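J.: Would you be able to build a 3D model of this:
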Amino acid sequence: MKIKDLTANVSLDIFLLVKEMTEDVTRNNDSYIKFLLSDGENNIHGIMWSTSIKELDEDVRPGKIIKVRAFVRNYKDNLQLNITNCRPVLEKDNVNVGDFVKSAPVDSMAMFDAFIQETENFHNSDLKKIVQKILMDNKDKLVYYPAAKKVHHAIRGGLLYHTYRMFKNAQSIASVYHTYINRELLISGVILHDIGKVRELDSNKLGVVDDYSKEGKLLGHIVEGVIMVHDAAKELQTPEEIELLLKHMIVSHHGLEENGSPKKPMTLEAEILHYLDEMDASVYQFEDTLKGVSKGKFSDKQFFLGNIQLYKNEL
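T.: Next comes the predicted model:
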């Protein structure tokens, strides 16, 4: 059974992936747990009353698949699970983990290898060395890390997928505006712009983020990315100009200070990187939202897109 098949006012047993769980208390100081659960395609919220997290099995945690017994109810025009019991998946349940993990539609190793192959053809050996070093040093995480806890590319392999789509667009743009763009610098910046997320996010191998790391909370992926470039450049004795340009692309890729960038883009490659990043994040959110909308209909308001409703055309 899938979440899309659920109807209100029925009791059921269902296997779901725990994406988030937090503990809270009622006005009467009674503990309860709020869940965000997924079937690999859609999410649903759940509530388990009069229970604390410490009372549950230690395998009922974010990133784990559990069996849920619940009553389906309508809550503020959305279905919600009123959970009465839950337990970890057992071997006898014959559950396929792959059915519950939303993953990038392109194989992670294929995307990773595309970056290595591209940089292998760089004329600038210093750019080649630093990009390949940072990629290889973080390969184990890159093959499963999401690009975010929520919103865009929050899927297994999402960080590589987001970077890969930007990479493909960067290749095309560099061929159009070839007069003033340093193609190798642009592609290097694209590949490394979000590399700090492997330190910012605390993801399990299913690509599920339970929380931000200590470094993520105190520094963020932009600062972590700069540190990673600095450390690699120091080890490789990378020319100062290359190190500086790569750092600038990382610190400016959000475009505006109010969006988290310490600096606005001040090179053409940094400016293009910013727009590629912004475009791919927006396109993904449109894609992810509209796949659940019928033709000729509007979505719910999307907070991260300016609180607008998206329309799925009938063409």
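J.: use CA for all of it now, contacts and neighbours both
T.: Noted.
J.: end-to-end on stretch 116-125?
T.: When the termini of stretch 116-125 are compared using CA to CA, to the nearest Å, they are 13 Å apart.
J.: mind listing what's buried in the longest helix seen in the chain?
T.: What stands out as the longest helix in the chain, according to DSSP state H, is helix 268-290. Residues of helix 268-290 classed as buried: 269-274, 276-277, 280-282, 285-286, 289-290 (neighbour count, 16 or more other CA atoms under 10 Å).
J.: Check stretch 288-304 too.
T.: Within stretch 288-304, the residues that count as buried by 16+ other CA under 10 Å are T289, L290, V293, F298, S299.
J.: for stretch 98-109, same thing?
T.: So, applying 16+ other CA under 10 Å, buried residues of stretch 98-109: F100, V101, K102, S103, A104, S108.
J.: Now do the contacts for A147.
T.: Listed by CA atoms under 8 Å, 6 or more residues apart in numbering, the contact set of A147 reads H153, A154, I155, G157, G158, L159, L160, H162, D194, K197.
J.: Tell me how far it lies from Y180.
T.: In this structure, A147 lies at 30 Å from Y180, with CA to CA as the measure.
J.: swap in K264?
T.: 19 Å.
J.: go on, E224?
T.: Plainly put, E224 is 29 Å away from Y180 if you go by CA to CA.
J.: likewise I130?
T.: In this structure, I130 and Y180 are separated by 23 Å, where distance is defined by CA to CA.
J.: quick one, which of these two is more surrounded?
T.: The neighbour count for I130 versus Y180, taken as other CA atoms under 10 Å, is higher for I130 (26 against 9).
J.: To check against the first, give me the structure of this:
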Amino acid sequence: MRYIETLHEGETIRNTYLCKGKRSAETRNGKPYDNLILQDKTGTLDGKIWDPNSNGIADYSEKDFIEVYGEIISYNGNLQMNIKQLRVADEGEYDPADYMPTSEKSVDGMYEELMRYGKQVKNPYLQQVIQYYFVNDEQFIKSFKAHSAAKSVHHGFAGGLLEHTLSVVKFCEYMAGAYPILNKDLLYTAAMCHDIGKTQELSLFPDNDYTDDGQLLGHIVIGVEMLDDAIREIPDFPKKLASELKHCIVAHHGELEYGSPKKPALAEAMALNCADNADAKMQTLTEIFKAKDTKDWLGYNRLFESNLRKTSI
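T.: Okay, here's the model as predicted:
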């Protein structure tokens, strides 16, 4: 098994990968070709089939495990594979575990740590929200531990949603200690719940793709609906507190153009937005630098709108 993270420019390889994505296109001259996204547990790799009608290219579909033969090249600073031969692999020729990216950290350990923060919430109503999902709902707990935090960009691996949530809570712990204006109970509860909608927005691996509700509603709307489900089961839940908690979820992306229906209007919502944004960006940089182990300039990155480079020391 040649994992994607070990590939180098100039190599010719034959290996089996998950066909994460497939899209047919045409060159400027009208010649058909296929764009593929190949995946294993270490990452993804763009693939090109410049002659999809060749005898060496068998019929295949997205989500198939495919054996590919071709050359690894560099294009615009990124590795990709020019595929000369392709066939669908037979069951038993591959181990599905090799194709599911997972957190490098202990899922159970992270969940236990997250719950230690949850137990610090003293407000009885907010504590019941945490209990509703993170203690009493076994199906939610299983899904929350297994889900990624995103289809791509950051924490796009099994356990990524939990890892991201824990990191956000830790950022919030610092801010709650540094800024007494923040209500720790509200901030911790909002941080733990800010991405719960992703358990329904995204499907589990190996697909890790948007569900119908994910496409139509998105995780922010789904998350608020999930909070409503919990709040309805908690007698005499204060209406104002419910609105404040839901506002933190609604506003956690910070800007309308980033998918938040409202900008932060509470200090806790602003703190949550800062924590979410910081962890997402630092994890994205971590994954970029891990994929390109070099201290050279990496070229312009559209997400960060900057040329990126590792620190020299």
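J.: ok so, going back, present the buried residues of stretch 288-304 of the first structure as a markdown table; the columns should include distance to N96 of the first structure.
T.: Written out in a markdown table, the entries for those read as follows (distance: CA to CA, whole Å):
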| residue | distance to N96 of the first structure |
| --- | --- |
| T289 | 26 |
| L290 | 27 |
| V293 | 27 |
| F298 | 34 |
| S299 | 31 |
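J.: closest to R27 of the first structure among these?
T.: Within these, distances to R27 of the first structure taken as CA to CA reach their minimum at S299, with 33.9 Å.
J.: residues contacting that closest one?
T.: Taking CA under 8 Å, 6+ apart as the contact definition, S299 of the first structure lies against T289, L290, V293, Q309, L310, Y311.
J.: how would you label it: helix, strand or coil?
T.: strand (DSSP: H, G, I helix; E, B strand; the rest coil).
J.: if I line the two up, what does it land on in the second structure?
T.: When the second structure is aligned by TM-score structural alignment, S299 of the first structure is paired with L298.
J.: Please report the distance of its match from Y69 of the second structure.
T.: With the distance defined as CA to CA, L298 of the second structure ends up 27 Å from Y69 of the second structure.
J.: one step back: quick one: which of the buried residues of stretch 98-109 of the first structure sit in helices?
T.: Within the buried residues of stretch 98-109 of the first structure, membership in helices is found for S108, as judged by DSSP H.
J.: quick check, nearest of the buried residues of stretch 98-109 of the first structure to I134 of the first structure?
T.: Distance to I134 of the first structure across the buried residues of stretch 98-109 of the first structure (CA to CA) is lowest for S108, with 16.4 Å.
J.: burial measure for the spatially closest residue to the closest one that is not a sequence neighbour, as a count.
T.: Nearest-residue entry for S108 of the first structure: V143, 5.2 Å, with adjacent residues in sequence omitted and distances by CA to CA, 6 or more residues apart in numbering. In terms of burial, V143 of the first structure registers 22 neighbours under the definition other CA under 10 Å.
J.: Go ahead and confirm V143 of the first structure touches Y161.
T.: No. Distance between V143 of the first structure and Y161: 9.7 Å, which falls outside the contact criterion (CA atoms under 8 Å).
J.: Common neighbours of the two, please.
T.: Contact with both V143 of the first structure and Y161 is made by residues S108, according to CA under 8 Å, 6+ apart.
J.: Mind jotting down where the strands sit in the stretch 1-150 of the first structure?
T.: For the stretch 1-150 of the first structure, the strands defined by DSSP state E, counting those that start in this stretch cover 10-25, 31-38, 43-49, 65-75, 78-88.
J.: Could I get these in a markdown table, plus columns for mean neighbour count?
T.: Below are the strands of the stretch 1-150 of the first structure laid out as a markdown table (neighbours: other CA atoms under 10 Å):
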| stretch | mean neighbour count |
| --- | --- |
| strand 10-25 | 18 |
| strand 31-38 | 20 |
| strand 43-49 | 19 |
| strand 65-75 | 19 |
| strand 78-88 | 18 |
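J.: For P239 of the first structure, which of the ones you listed is the nearest?
T.: For P239 of the first structure, the closest of these is strand 10-25, at 43.1 Å, according to CA to CA.
J.: Could you list the residues in contact with stretch 56-71 of the first structure?
T.: Defining contact as CA under 8 Å, 6+ apart, one finds that stretch 56-71 of the first structure is touched by 9-21, 81-89, 97, 100, 204, 206, 208-210.
J.: I should have written stretch 95-104 of the first structure there, sorry.
T.: For stretch 95-104 of the first structure, the external contacting residues (CA under 8 Å, 6+ apart) are 16-17, 38-41, 65, 89, 155-158, 161, 206-207.
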